[in-house]
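> got a structure for you, letters missing:
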């Protein structure tokens, strides 16, 4: 039995296992608290067992640089998963913009996946986005991204931290994330701004009417109608959001690989 095991692939297997496990710490959909930790570890183990025979991994000696390679693999997995999570956080930010205009900004809920507080509308859109991701087999694309990361970032190569391209790329990603959130929130926020203008005109023409009492349920009702009307638009925006997320992951991998 021991003769059938190729012990020369154990160092490469450990490097692959560290990167995949680090992916599952921050990668959307796989990093959530509702997925048990033993499942993540076991899934990472079997994926690494498959990848070690498909990835071009020569014999890697265990020396002083090997531990630096382990740290590099953990950094690659954490950063690539985190950049994908940052793009997906645009949905939560868009929901925060909408809730602030609706009057729901004070009412947050606990996201069971992350354990953090999230806006009501943002959580609603986030659930739609995750269901859309599962319906189009996006979780398979994320696993494909793990596999193709070894073509862009070899396991025996180091990350070129000497240039500032990584910091510039992260800043551009933040800007793109806020732009996507603004595009998702602008239909409802714009309609609620018109409602505020109309309430201001009513307050000036009919002083006897208490617009503070009428305005809150009116804005909530208008928001629900606009969300129902623009729901098909949000599906298209979520589709573009996932395309942006995969492109961002690929771009960061290319920078890590020195491309």
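Yep, that arrived. All values reported here derive from a predicted model rather than from experimental measurement.
> only C-alpha atoms for contact and neighbour calcs from this point on.
OK.
> what are the ranges of the strands in the stretch 1-150 of the chain?
For the stretch 1-150 of the chain, applying DSSP state E, counting those that start in this stretch gives strands covering 108-110, 117-119.
> With respect to burial, which of the ones you listed scores highest?
strand 117-119 (a mean of 20; mean count of other CA atoms under 10 Å).
> That one packs against which elements?
Identification of packing neighbours for strand 117-119 by 3 or more CA pairs under 8 Å, 6 or more residues apart in numbering; DSSP states H and E yields helix 90-102, strand 108-110.
> Put this next to the previous one:
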């Protein structure tokens, strides 16, 4: 096949691949951040589609008998792309949740900043942990895995196939629940030390009623939380790396669950 010498069938396949890839990249980590201009993201989608298209010549697509049928296939491809893209971003949502519960326990619940990547309000600790997780993600070639997952989706789910099976729904629900599991695992050291400090303050308040525990407790929780976070940072990085390796298999399993059987 020569460049710009496409048949109608090949053009249909190329555009349907573009819709799936574009919808995936628009919500995936790294590629889907609002800080990246929309035009650049569209250009990346065109580039990835052009690279992957000749790698899947085995995909044969029956010509659509009408516009409505072709539009229905477009909706299916966009749905598949968004589903896979959302699953890939759950790991970072878990990190943001960890930052939120850490900040809330330390008394930072009212301190929000604008996240430069998503351009949305985010708790201060959530933004710090997300930036750290993103650096680790890139160091572990997470962006390469995302592109591999895009390619794997066409191996497992050829154009025009795929469905939201019971297995896929169950997988999506389990991965959504993992947001809370990831958050609790990452925030556990800070939560435990804050809990211990609050218990200690409660004992002090009972034994020394004259002491104003509220005035002492607020800065104490901040200090204890920040010190614990700095000391536990290597462990948090290790836990994130372990979660990331398991997350890779979960994403591939979800893609396979979308196969229309």
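Nice, thanks for sending it over. Just so you know, these numbers come straight off a predicted model, no measurement behind them.
> ok so, going back, for the strands of the stretch 1-150 of the first structure, give me TSV that also has distance to residue 5 of the first structure.
Output for these, formatted as TSV (distance: least, CA to CA, whole Å):
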stretch	distance to residue 5 of the first structure
strand 108-110	47
strand 117-119	48
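> Tell me which of the ones you listed sits nearest to residue 243 of the first structure.
strand 117-119 (23.6 Å; CA to CA).
> so how far is residue 20 of the first structure from the residue minimising distance to the centre of the first structure?
Residue closest to the average C-alpha location in the first structure (CA atoms, centre = their mean): residue 85, at 2.2 Å. Note on residue 85 of the first structure: its distance to residue 20 of the first structure, by CA to CA, to the nearest Å, is 16 Å.
> hang on, the earlier thing: ok, which of the strands of the stretch 1-150 of the first structure comes nearest residue 97 of the first structure?
Short answer: strand 117-119, nearest of the strands of the stretch 1-150 of the first structure by CA to CA, at 9.1 Å.
> In the second structure, which residues correspond to that closest one?
Matched against the second structure by TM-score structural alignment, strand 117-119 of the first structure falls on residues 121-123.
> same check, this time on stretch 66-84 of the first structure
Going by TM-score structural alignment: stretch 66-84 of the first structure matches residues 70-88.
> Quick one: average offset of that stretch versus the first structure, please.
For stretch 70-88 of the second structure, the mean deviation from the first structure after alignment is 1.2 Å (mean CA distance after the TM-score superposition for the first structure).
> circling back: any chance of JSON lines for the helices and strands packed on strand 117-119 of the first structure, columns distance to residue 238 of the first structure?
JSON lines is the format used below for those (distance: least, CA to CA, whole Å):
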{"stretch": "helix 90-102", "distance to residue 238 of the first structure": "8"}
{"stretch": "strand 108-110", "distance to residue 238 of the first structure": "22"}
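> you'd agree residue 9 of the second structure is up against residue 61?
Yes: Residue 9 of the second structure is within contact range of residue 61, at 6.6 Å (criterion: CA atoms under 8 Å).
> host element of residue 218 of the second structure?
helix 213-257 (DSSP states H and E).
> which non-adjacent residue is nearest the alignment partner in the first structure of residue 236 of the second structure?
Applying TM-score structural alignment, one finds that residue 236 of the second structure aligns to residue 234 in the first structure. Distance criterion CA to CA, 6 or more residues apart in numbering; nearest residue to residue 234 of the first structure, sequence neighbours excluded, is residue 184 at 6.9 Å.
> Fine by me, we can end here.
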